[in-house]
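In: Build me a model:
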Amino acid sequence: MFGFGKKDGGPAEAKASATGRVVAWGTAGRSVWSPRDTGTLVRSGFSGNPVGFRAVKLIAEAAAAVPLVCGDGRARFDVHPVLDLIGRPNGAQGRAEWFEALFGQLLLSGDAYVEAVGNGGLPAELHVLRSDRMSVVPGTDGWPVAYDYAVGGRTHRFKVADLSPVCHVRSFHPQDDHYGLSPMQAAASAVDVHNAASRWSKGLLDNAARPSGAIVHQGEAELSPDQFDRLSMELEANHQGARNAGRPMLLEGGLDWKPMGFSPSDMEFQKTKEAAAREIATAFGVPPMMLGIPGDATYANYVEANRAFYRLTVLPLVGKVVEALSHWLGLHAGETLRIEADRDRVPALQAERDAEWGRIAKADFLTPDEKRRMLGLPPLEGA
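Out: Below is the predicted model:
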């Protein structure tokens, strides 16, 4: 990855398997998992899975709605160009839509990229770039020297100098130096199981919501190839699919229908689907109760689950993103900036904050500035 051990001027390495054109039709005994690239994960885990879709939307929308405050560590600003920029990042998106796209990219791919548009100083506009189109260009020392954004067969390079035009926010990845690990990758196996269980249920409904059966030939002579083909075509045309549900079957010539009941493994499919849904919710940090998944009694009620959701998932995600934006925008503006989540205005945490304010206010052994520091507030002017 860092360019060590490469020989310049050598022929391009080509890798191809001698069995690449051979198709294996038998998959019995082997699990088939979907690819783990970002595009496939988004299609199967977000666009094609209701649990993954709702988990990402729930986190992104909740994080985008968290109120923010801006300061320099000593005071909070009521009016500041950064607040105006965040309030309207560009001409096509407002604050909520822009932040939802930013948090959504980070959840789905593990990486989020923000482009600064302007002629110097504080950016005039901010744009969220698609993570699946961006690639990091590492230098000889391993640190990024540029970002390549590929779209429509063309590639635009953002060079990283003293002031980078791109802010890269990434999740922790223990085995990658440049890209983050998304919750969708951790939940990929559970997504495959959940989607497979949904397809199995759909196939059962198409088969009149009943298990399959077998036609038993009780005659002494075996069926001729023509008779077997004709019987197969009649079954496929007249007794398969939802439109033929409940249609009586007319058998002749010593044929008998033997229905097959559900096996224990068939009966466990619904439980398997619910278990996979809980694993998806766990990977994203969403209490299953908030997604309507049955069988979960971790929290006493919905209010407690919602409070834990904000405290353990939403606020840490917001803190990670706004910290990176604060440093990056501060470099552009040429001043120290500190953007934070305003916990006092988060409705889900209101009861906790009221108790904390009351407990600290009654502490007579603390000075006013010590109390403000414990509440996350800047000191009073002239104190």
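In: okay, CA-based contacts and neighbour counts for the rest of this
Out: OK.
In: Next secondary structure element downstream of the strand or helix carrying M233?
Out: According to DSSP states H and E, M233 maps onto helix 225-238. Once helix 225-238 ends, the next helix or strand along the chain (criterion: DSSP H and E) is strand 255-259.
In: for that next one, packing partners?
Out: Contacts defined by 3 or more CA pairs under 8 Å, 6 or more residues apart in numbering; DSSP states H and E place strand 255-259 against strand 213-217.
In: please give me the structure for this one as well, since I'd like to look at both together:
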Amino acid sequence: MSESKQKSPGRFKASVLKWLGVPISLTDGSFWQSFAGSESSSGESVSVESALQLSAAWACVRLLAETIATLPLNLYQMAADGTRTVAKDHPLYSVLHTQPNAENTAVEFWEVMVASMLLRGNGYARKLRTSTAIIGLELLLPQRMQTPKRLKNGQLQYQYNELDGTTSTLSEDDVLHIRGFSLDGLMGLTPIRYAREVIGNSTAANKASASVFKNGLRPSGALSTDQILQKDKRKEIREDLAEQFGGAMQAGKTMVLEAGMKYQAITMNPEDVQLLQTRSFNIEEICRWFRVPPFMVGHSEKSTSWGTGIEQQTIGFLTFSLRPWLTRIEQAVKRSCLTPAERLTYYAEFSVEGLLRADSAGRSAFYSQMTQNGLMTRDECRVKENLPPMGGNAAVLTVQSALLPIDKLGEQSAASNAQDALKAWLQTENKDES
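Out: Next comes the predicted model:
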């Protein structure tokens, strides 16, 4: 067994337990990658489990997965006049928005799907049907899914290793497959495999840092004497000193030397070997792989170029980090969960308004502009603020002129023209009398 396996028995055990009862072949790449990981140039074995032990990788995955999972995913129906309504009567609405299956809420389900795409490049779910309608989505672990095969009729066939040791054959219509970044359109690329050098270097730097602090920032020292020591005596001295003075907990103890021995400490400052800079750079590298700004995972050493206000930074995060993932999910749901006829009028879309909400002053200015220019009603603004609608004129579009209903503008203009004409006539009559 290699040194990396001896150092990480927990990861070895976890990899084995996930595959108990599952038939394994020598060509099963999913098992062997989970079992052994990918070797990096630093000598560290990189797998999904080892990558998540890095705080930067854990923070990036959690940030993206939890943010996307907590955004409401709604199903809309587009009318012929271009207006849209939330399709709450469609059976797919509650599956996407509320509860995909009996075991998971919508947040839990989409959290696992997004995390699977971030770490393994693909997210899978089994469609649960009654007749032709989809009534549920069951999570399928990507590490148990074999590479899909292309059949002669052009469709894809999936082989999934179930938890009970059996293998299920699933058709393309039975699986919701959301791919990450891909080069062939069939399978998403596994980010951990391509980022193994960065992750391996970061793991090695963490171990080196832990070793430095374990030794009390004093990695080694030298004992010198004019005498020639026997092998047994040399071993005895080395073990005795290591037990009593090795490690950070032993720092400060007084060392007693015999036979004219002299101790010379070899000091090392982490700054001298750029250990701290290396760890900081690795955080930025990991964030670059997940396309997350470092300041959003607690790395505030460098300022962001995404704007100075929190609103501008949120818009940048939504545009460059979240939007590609949101669009992948929306289009995959439309392609795989709706019939060709339904795709003409129905579509799924995340509601991102919650991310764009600024402070109270910003929201107040936004609502004022929208209502005064006749773009939103006051009831629509109240709904966005989680307030009950008032009804009546609060549901009517108004403009800034006199805050009149928009369909009364013509009448107001006509009345104003009549009043102006009357004033002009009265002025003319007064001049004639005088």
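In: so the helix holding M233 of the first structure matches what in the second structure?
Out: Correspondence between helix 225-238 of the first structure and the second structure is established over residues 231-244, with TM-score structural alignment as the criterion.
In: mean shift between the matching stretch and the first structure?
Out: Between stretch 231-244 of the second structure and its aligned stretch in the first structure, the superposed structures give an average distance of 1.5 Å (mean CA distance after the TM-score superposition for the first structure).
In: about what we covered before: mind listing residues that contact the helix holding M233 of the first structure?
Out: Residues from elsewhere that reach helix 225-238 of the first structure (CA atoms under 8 Å, 6 or more residues apart in numbering): N244.
In: now the angle between strand 213-217 and it, please.
Out: If you take axes from the mean of the first three to the mean of the last three CA atoms, to 10 degrees, helix 225-238 of the first structure sits at 150 degrees to strand 213-217.
In: Enumerate the positions of helix 225-238 of the first structure that are buried.
Out: Buried residues in helix 225-238 of the first structure, counting neighbours by 16 or more other CA atoms under 10 Å, are absent.
In: Next, report how far it is displaced from the centre of its chain.
Out: Average the C-alpha atoms of helix 225-238 of the first structure, do the same for its chain, and the two points are 46 Å apart (CA atoms, centre = their mean, to the nearest Å).
In: repeat for stretch 129-145 of the first structure
Out: Between the mean C-alpha location of stretch 129-145 of the first structure and the chain-wide mean there is a distance of 21 Å, by CA atoms, centre = their mean.
In: in it, what's buried?
Out: The neighbour-count check on stretch 129-145 of the first structure (16+ other CA under 10 Å) flags L129, R130, S131, D132, M134, V136, V137, P138, P144, V145 as buried.
In: Which residue in the second structure occupies the aligned position of the second one?
Out: Residue correspondence, TM-score structural alignment: R130 of the first structure in this structure matches L141 in the second structure.
In: The stretch 151-300 of the second structure: helices as residue ranges?
Out: According to DSSP state H, counting those that start in this stretch, the stretch 151-300 of the second structure carries its helices in the segments 191-194, 196-214, 231-245, 275-290.
In: Quick one: map V114 of the first structure onto the second structure.
Out: Taking TM-score structural alignment as the criterion, the aligned counterpart of V114 of the first structure in the second structure is A125.
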